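A.B. asks: have a look at this prediction, sequence included:
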Amino acid sequence: MKEIATSCSDAIKGIHDGATIMVGGFGLVGIPEQLLIALADSGIRNLTVISNNCGVDDWGLGLLLRNRQITKIIASYVGENKEFERQVLSGEIIAELVPQGTLAERIRAGGAGIPAFYTPAGVGTLLAEDRETRVFNDTEYVLEHALTADFSLIRAYQSDRMGNLVYHKTARNFNPIMAAAGKTTIVETEQLVETGELDPDRVHTPGIYVQKLIRAVQQKRIERLTTR
């Protein structure tokens, strides 16, 4: 049985100033939005955030940006957040941009205990400057180091009380690999079911990677609404 928090503020207890956190999601899909609200309300500062992107100005990780709670972010895409752009250009925040596939593999490697790997992505660009490279089969590769975090904040569709997780369609995105790469994984789940109710063949993340659960209802905002 995993620890089941009574509130999102209870769920994030233990996250401290200066922590490194991974945050699941792609755009606003699959983000642990209620945990992020609790983190924004907590006043915790000097966070290093690893996420595909940084939400939008008034939602998701954008709430933490607005509060100046993030010192550094490692991400692959920043285009939907004007406040993020402003803070980067003014030097208020450190941004490490990583090709999306490389970011995913760095996180997956961290969860698998692989310290580093070589990839052709970024060779010959500014991303590879002052970095170790090697040639394999006449192709140049750049060394990338794995990523891990003190805490991973994850969004799931279903969880049982043992922490076995099921994601909903594309909301799976970065969540499974981040769940494996965090020392402490905190899961915000839409449905909490009894142990044995989940079909084992449908489980995407085994409960061994999960330390804490909170059942929370999402708003599920649309990042960019387009109508005729």
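C.D. replies: Thanks, I have it.

A.B. asks: going forward, measure contacts between C-alpha atoms and count neighbours the same way
C.D. replies: Noted.

A.B. asks: count of residues packed around L89?
C.D. replies: Number of residues near L89 (other C-alpha atoms under 10 Å) recorded here: 12.

A.B. asks: from Q34, how far off is it?
C.D. replies: 29 Å (C-alpha to C-alpha, to the nearest Å).

A.B. asks: cool, I107 as well?
C.D. replies: 23 Å.

A.B. asks: buried set for the top helix by length along the chain?
C.D. replies: Secondary structure of the chain read by DSSP state H shows that its longest helix is helix 100-112. If you call a residue buried by 16 or more other C-alpha atoms under 10 Å, then helix 100-112 has these buried ones: 102-111.

A.B. asks: for the helix or strand encompassing T185, name the packing helices and strands.
C.D. replies: T185 is part of strand 182-193, with elements assigned from DSSP states H and E. Packing partners of strand 182-193 (3 or more C-alpha pairs under 8 Å, 6 or more residues apart in numbering; DSSP states H and E): strand 149-160, strand 212-215.

A.B. asks: okay, pairing it with this:
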Amino acid sequence: MSLRDFTRIGRKIVAIGRNYAEHAKELNNPVPTSPFFFLKPTTSYLLQPGKIEVPRNCVVHHEVELGVVIGKNGRDITAARADDFIGGYVLALDMTARNLQDEAKKSGKPWAAAKGFDTFTPVSDFIERSAIKNPHDLRLWLKVDERTVQDGSTQDMIFKIPQLIEFVSSIMKLEEGDVILTGTPKGVGPVKAGQTVTGGLQLPGSGKDVIATFSFPVIGRPGTGAFSAK
């Protein structure tokens, strides 16, 4: 099976929290001195031409991120060896039900519900590793309709990708197809049904060298469940 099928072969989505200082500050969170992460279910993956679903009574925020796709299994991977375990990349969104997350944080509960709804990890097509020479010098941007809401650089990551791979793999085995979401720059904010979210990943200082893009319409969550749009 091709690594391009990472959304089917990967067993976990490892999302790094607060890896951009300005994003931590915009939500009044402390800037971390060591990495931390949470897990998202692979059922939250959304491929184009899918639609992002906004659950009822949820304030859903966008968070654009560079994702690292793991190319082979490994545990206790040192930062010096981390590059050997990168199979490719992906442009991703870590959608967040912010009001549910805030409630969970106040009561000391996990964030799983706020991060784990179906469609809450929209992704671009797989990006070949050879297409990105330096993952720490890329422009990440996101528009809601025609308004640019996030525009940052992976240069601003607090913890670089080798350090993240070392940290995560010291706790749990990383497996082929797993994705590490490396954090989001400042500018996170709400999306609503009827809007369209468009993102891009490109080389710095250029409007032409676009590596990946995606575009997803936003709808109310269908169905008859507790979080379905009424």
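C.D. replies: Cool, the structure landed. None of the values given here were measured: they were computed from a predicted structure.

A.B. asks: quick one: TM-score?
C.D. replies: Here the superposed chains carry a TM-score of 0.22, computed using TM-score structural alignment, normalised by the length of the first structure; 99 aligned residues with a C-alpha RMSD of 6.5 Å.

A.B. asks: okay if I get the buried residues of helix 100-112 of the first structure as TSV plus distance to D160 of the first structure?
C.D. replies: Converted to TSV, the buried residues of helix 100-112 of the first structure look like this (distance: C-alpha to C-alpha, whole Å):
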residue	distance to D160 of the first structure
T102	32
L103	29
A104	26
E105	28
R106	28
I107	25
R108	24
A109	26
G110	25
G111	22
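
A.B. asks: could you dump the helices and strands packed on strand 182-193 of the first structure into CSV and include distance to L47 of the first structure?
C.D. replies: Shown next, in CSV, are those (distance: least, C-alpha to C-alpha, whole Å):
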stretch, distance to L47 of the first structure
strand 149-160, 11
strand 212-215, 20
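
A.B. asks: in TSV: these, plus mean neighbour count and distance to K183 of the first structure.
C.D. replies: Formatted as TSV, those follow (neighbours: other C-alpha atoms under 10 Å; distance: least, C-alpha to C-alpha, whole Å):
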stretch	mean neighbour count	distance to K183 of the first structure
strand 149-160	25	5
strand 212-215	24	12
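
A.B. asks: of all those, which one is nearest N175 of the first structure?
C.D. replies: strand 149-160 (5.7 Å; C-alpha to C-alpha).

A.B. asks: quickly note the distance from the closest residue to Q158 of the first structure other than its chain neighbours to Y157 of the first structure.
C.D. replies: Once flanking residues are discounted, Q158 of the first structure sits nearest to Q191: 4.7 Å by C-alpha to C-alpha, 6 or more residues apart in numbering. As judged by C-alpha to C-alpha, Q191 of the first structure and Y157 of the first structure stand 6 Å apart.

A.B. asks: same check, this time on L89 of the first structure
C.D. replies: 37 Å.

A.B. asks: what of A109 of the first structure?
C.D. replies: 24 Å.

A.B. asks: got it, and R86 of the first structure?
C.D. replies: Taken as C-alpha to C-alpha, the span from R86 of the first structure to Y157 of the first structure is 34 Å.

A.B. asks: just A104 of the first structure next, same as before
C.D. replies: 21 Å.

A.B. asks: likewise E190 of the first structure?
C.D. replies: For E190 of the first structure, the distance to Y157 of the first structure equals 5 Å [C-alpha to C-alpha].

A.B. asks: so A104 of the second structure, which state does it fall into?
C.D. replies: Counting by DSSP: H, G, I helix; E, B strand; the rest coil, the backbone at A104 of the second structure sits in helix.

A.B. asks: how many residues are close by it?
C.D. replies: A104 of the second structure, neighbours per other C-alpha under 10 Å, totals 16.

A.B. asks: kindly report the same for the one 10 residues further on.
C.D. replies: Neighbouring residues of A114 of the second structure were enumerated by other C-alpha under 10 Å; the total is 22.

A.B. asks: okay, buried residues for the helix or strand it falls within please.
C.D. replies: Using DSSP H and E, A114 of the second structure sits within helix 112-115. For helix 112-115 of the second structure, burial by neighbour count (16+ other C-alpha under 10 Å) applies to 112, 114-115.

A.B. asks: let's have the residues you listed in CSV, adding distance to R98 of the second structure.
C.D. replies: Shown next, in CSV, are the buried residues of helix 112-115 of the second structure (distance: C-alpha to C-alpha, whole Å):
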residue, distance to R98 of the second structure
A112, 12
A114, 7
K115, 9
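
A.B. asks: of those residues, just say which sits nearest to Q101 of the second structure.
C.D. replies: For the buried residues of helix 112-115 of the second structure, the nearest to Q101 of the second structure is A114 (5.2 Å; C-alpha to C-alpha).

A.B. asks: E65 of the second structure and L93 touch, don't they?
C.D. replies: Yes - with contact defined as C-alpha atoms under 8 Å, E65 of the second structure reaches L93; the gap is 5.9 Å.
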